[in-house]
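In: Sequence plus the predicted model coming up.
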Amino acid sequence: MKFLRYILFPIVPVYFIITWFRNKLYDYNIKVSKTYNLPIICVGNLSVGGTGKTPMIEYLISSLKNDYKIATLSRGYKRSTTGFQLANLSSTASSIGDEPFQFYCKFKDDIYVAVDSNRQNGIAALLDLNIKPEVILLDDAYQHRKVNAGFNILLTTYNRLYFKDIVLPTGDLREPKSGANRADVIIVTKCPEGISNLDKELITKQIKPNINQSVFFSSIVYSDTVFSENSSKKITDLKPFTLVTGIANASPLVEFLKTKGLQFTHQNFPDHYNFKVEDVLRLEKNDLIITTEKDFMRLKDFEKLKHKLFYLPITVKLDNAEQFNNLLKQFVKP
């Protein structure tokens, strides 16, 4: 795969020009972004792959849900349905996508969870509800410039910083690095625990934020407990198990489990993998399966796995959280 990326390098300038030109059309209002009269917060990235959008959306939900009626709007990647879908009791990971289904399972009593590949259409449908949302969170919509989000949060991972990368197909960037200029906040995610102030200062200098941009650093916090649909186990009590992942980058999770001295084998699947019956037949031979919360949403309905399937939750720990929350509230406050 890496070799193929290298031989496709001549396409890089073409991709760069196309995406750069598209952005300029929006920058100069030749193509028009639609603005709305309610707070819309966009969480996204410049690169493909996992940068921690899902835990960041959950952080925002937790921060705002007690004071505002929140709606999340996602594309619903790899879902079996089309058009606008509002999550309800009959929704599944297949019908609305694994990440939106995760939001719904965790926060269904507090928020709306919707999917629509056309974000303008999705927002219009949300605003047609009898009880309208007061804040909309756009998941993975940084390049969806048909909507003018009032507050853009750009995520970049500590181990794959966007300013060290190039655009597709040789690199991982969806658009040129200059796209970072649209962000109100840039968050360096998945930082090592105890990242030094010197390291943060160096990265911030390399980012070169504009005067109106703030840079924050976050890390992943793993729970000390794994959960099934009706039980839980302390990590320290886990017997040898099989780790099953279908996420963009499982390395941080694998390293965390190793630091705990746990014995496990790892079965790694592609990101957003749709598990098949034959996969389940192989997995059911294991006595204990640990997976991510996102993968749990796609596996939990397989009856043969219910008694042995557990997930490990994660949360985001944000440095200077008070400063970030103040910026957030200043934007959302009417």
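Out: That came in fine, so what should we check first?
In: CA only for contacts and neighbour counts going forward, please
Out: Will do.
In: what packs against the top strand by length along the chain?
Out: Longest among the strand segments of the chain by residue count, using DSSP state E, is strand 214-222. Applying 3 or more Cα pairs under 8 Å, 6 or more residues apart in numbering; DSSP states H and E, one finds that strand 214-222 makes contact with strand 185-189, strand 314-318.
In: Would you mind identifying the next helix or strand past the longest helix belonging to the chain?
Out: Across the chain, the longest stretch assigned as helix under DSSP state H is helix 12-27. Using DSSP states H and E, the helix or strand that follows helix 12-27 in sequence is strand 40-45.
In: Next, the angle strand 185-189 makes with that following strand.
Out: 40 degrees (axes from the mean of the first three to the mean of the last three Cα atoms, to 10 degrees).
In: Need the contact partners of the following helix or strand past strand 40-45.
Out: Along the chain past strand 40-45, the next helix or strand (assigned with DSSP H and E) turns out to be helix 53-64. Contacts with helix 53-64, where a contact means Cα atoms under 8 Å, 6 or more residues apart in numbering, come from 43-44, 70, 99, 103, 137, 139-140, 155, 314-316, 325.
In: quick one: the spatially most central residue of the chain and L257, what's the gap?
Out: With distances taken as Cα atoms, centre = their mean, K53 lies nearest the centre of the chain, 2.2 Å away. Relative to L257, K53 is positioned 22 Å away (Cα to Cα, to the nearest Å).
In: Below is an additional structure, to be compared with the one above:
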Amino acid sequence: MQVLRKLLFPISLIYGLIVFLRNRLYDWGIFSSKSFDTKTICVGNLSVGGTGKTPMIELLVRELSEKFDVAILSRGYKRKSEGFLLSDEQTSVEDLGDEPFQLKSKFPKVTVAVDADRRNGIGQLEQKINADVILLDDAFQHRKVKAGLSILLTAHDNLYTKDWYLPTGDLRDSKREACRANLIVVTKCPANLSSSEKDKIRASIDPKFHQKVLFSYLSYNKELKGSGLSLDALKGKKVTLVTGIANPAPLVKFLISEGITFEHLKYNDHHFFTDQEIELLKEKECILTTEKDYVRLKSKITGLHYIEVKHEFFENDRELLKKELLQFMTTIS
């Protein structure tokens, strides 16, 4: 696969040129970016693949929802509905897509909507509800909307500063667009990341005067959801790990470190399971999966276990994030 990606380098040059021209057209005002009356916070990345956007949205909901009315707007990737859709109690995972459905299930009091056209989606939300802030999931590259606060995520093991354009690399947007972010969060760091390593990464990112670089790592809940069992209870069982996420490597590494023996059935990100695949999974003795996969499987398979994951920040970075959020929410536009 790596050889093929290198052979496709000429295509990546064309892709990079298209991305460059598109961004310049926005910079020059030929394409317009629209701001909205409602405060907006964008969470996104420059690359394809998992940087932890959904856990970051969850963290923002927890931080903001105690004092503010929060709404979430997502594209709803691979959903079976079209246009703008405001979720309610009858909305299914097929209607919303797995990640928005996961968010709605976890935060039932928070408004969750989907629309591939973020500008239209925000407009619809402003007409239908009175939110204090709209969280834009995976919208950093959607320049039709000018967010009030932008949070750019980059994974520790695949920093955008060391990446290249698709299809040779994983970049879907230009590295120089990182300058539009207010906060740059390096996610999926080793829990023992040293201060010197952080300094090297900061130097590589070279933040602008208006930017702050934060560091986070993934924390897995050893009390499994969906079953009430602890992770230790799976030791000695014939465990099948089922993942349909962009990058399951951190989860796999964690389970191995915890002494869990398992077979791994790896599917593409946002995979909707076929009837044949469901029948195969029903034959498994013990299935452990991710929360995103759980919302797609729970109505089809009984006895599922899923492991919850969240971002934890190093040292004072969590307090710094809280301070930035509060300052943004209390500043009059």
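Out: Received the coordinates, thanks. Note that the coordinates shown come from a computational prediction; the quantities given were computed from them, not determined experimentally.
In: Most neighbours among the contacts of helix 53-64 of the first structure, which one?
Out: L155 (30 neighbours; other Cα atoms under 10 Å).
In: Pull the contacting residues for the alignment partner in the second structure of it.
Out: Mapped onto the second structure by TM-score structural alignment, L155 of the first structure lines up with L153. L153 of the second structure makes contacts with 43-46, 51-53, 184-187, as judged by Cα under 8 Å, 6+ apart.
In: any chance of the residues you listed in CSV, plus distance to K282 of the second structure?
Out: Shown next, in CSV, are the contacts of L153 of the second structure (distance: Cα to Cα, whole Å):
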residue, distance to K282 of the second structure
V43, 36
G44, 35
N45, 36
L46, 38
T51, 31
G52, 29
K53, 30
I184, 42
V185, 39
V186, 38
T187, 34
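In: What strand or helix carries E126 of the second structure?
Out: Per DSSP H and E, E126 of the second structure falls inside helix 118-128.
In: Remind me what that helix packs against, helices and strands.
Out: Partner elements for helix 118-128 of the second structure (3+ Cα pairs under 8 Å, 6+ apart): strand 70-74, strand 111-114.
In: The equivalent of F310 of the first structure over in the second structure in helix, strand or coil?
Out: Aligned by TM-score structural alignment, F310 of the first structure pairs with H305 of the second structure. With DSSP: H, G, I helix; E, B strand; the rest coil as the basis, H305 of the second structure sits in strand.
In: K292 is in contact with H305 of the second structure, correct?
Out: No - using Cα atoms under 8 Å, H305 of the second structure is not in contact with K292, being 11.9 Å away.
In: L137 of the first structure matches what in the second structure?
Out: Checking TM-score structural alignment: L137 of the first structure goes with L135.
In: My reading is that that match is in a strand; is that accurate?
Out: Yes - secondary structure assignment places L135 of the second structure in a strand (three-state DSSP).
In: which ones are touching it?
Out: 40-43, 57, 70-73.
In: what does K310 of the second structure give?
Out: Per Cα under 8 Å, 6+ apart, neighbours of K310 of the second structure: 55-56, 59, 218-220.
In: Are any of these buried, and if so which?
Out: Buried by 16 or more other Cα atoms under 10 Å: 55-56, 218-220, out of the contacts of K310 of the second structure.
In: If you drop the residues flanking it in sequence, what lies closest to the counterpart of K300 of the first structure in the second structure?
Out: Counting by TM-score structural alignment, K300 of the first structure lines up with K298 in the second structure. Sequence neighbours aside, L304 is the residue nearest to K298 of the second structure in space, at 6.9 Å (criterion: Cα to Cα, 6 or more residues apart in numbering).
In: for G76 of the second structure, same thing?
Out: Closest to G76 of the second structure by Cα to Cα, 6+ apart is G97, at 4.7 Å.
In: from the contacts of helix 53-64 of the first structure, which single one is nearest G246 of the first structure?
Out: If you rank these by distance to G246 of the first structure using Cα to Cα, E99 comes first, at 12.2 Å.
In: Report whether the expected contact of the closest one with D295 is present.
Out: No - the pair E99 of the first structure / D295 is not scored as a contact, 9.1 Å apart, by Cα under 8 Å.
In: What's the match for F216 of the first structure in the second structure?
Out: Under the alignment (TM-score structural alignment), F216 of the first structure pairs with L214 of the second structure.
In: tell me the contacts of the nearest residue to its match once chain neighbours are set aside?
Out: Leaving aside its sequence neighbours, L214 of the second structure sits nearest to V185 (Cα to Cα, 6+ apart; 4.7 Å). Counting by Cα under 8 Å, 6+ apart, V185 of the second structure makes contact with 151-154, 213-216.
In: can you map out the helices along the stretch 201-334 of the first structure?
Out: With DSSP state H, counting those that start in this stretch as the criterion, the stretch 201-334 of the first structure has helices at 251-259, 277-283, 293-299, 321-332.
In: Of all these, which one is nearest N181 of the first structure?
Out: helix 321-332 (17.6 Å).
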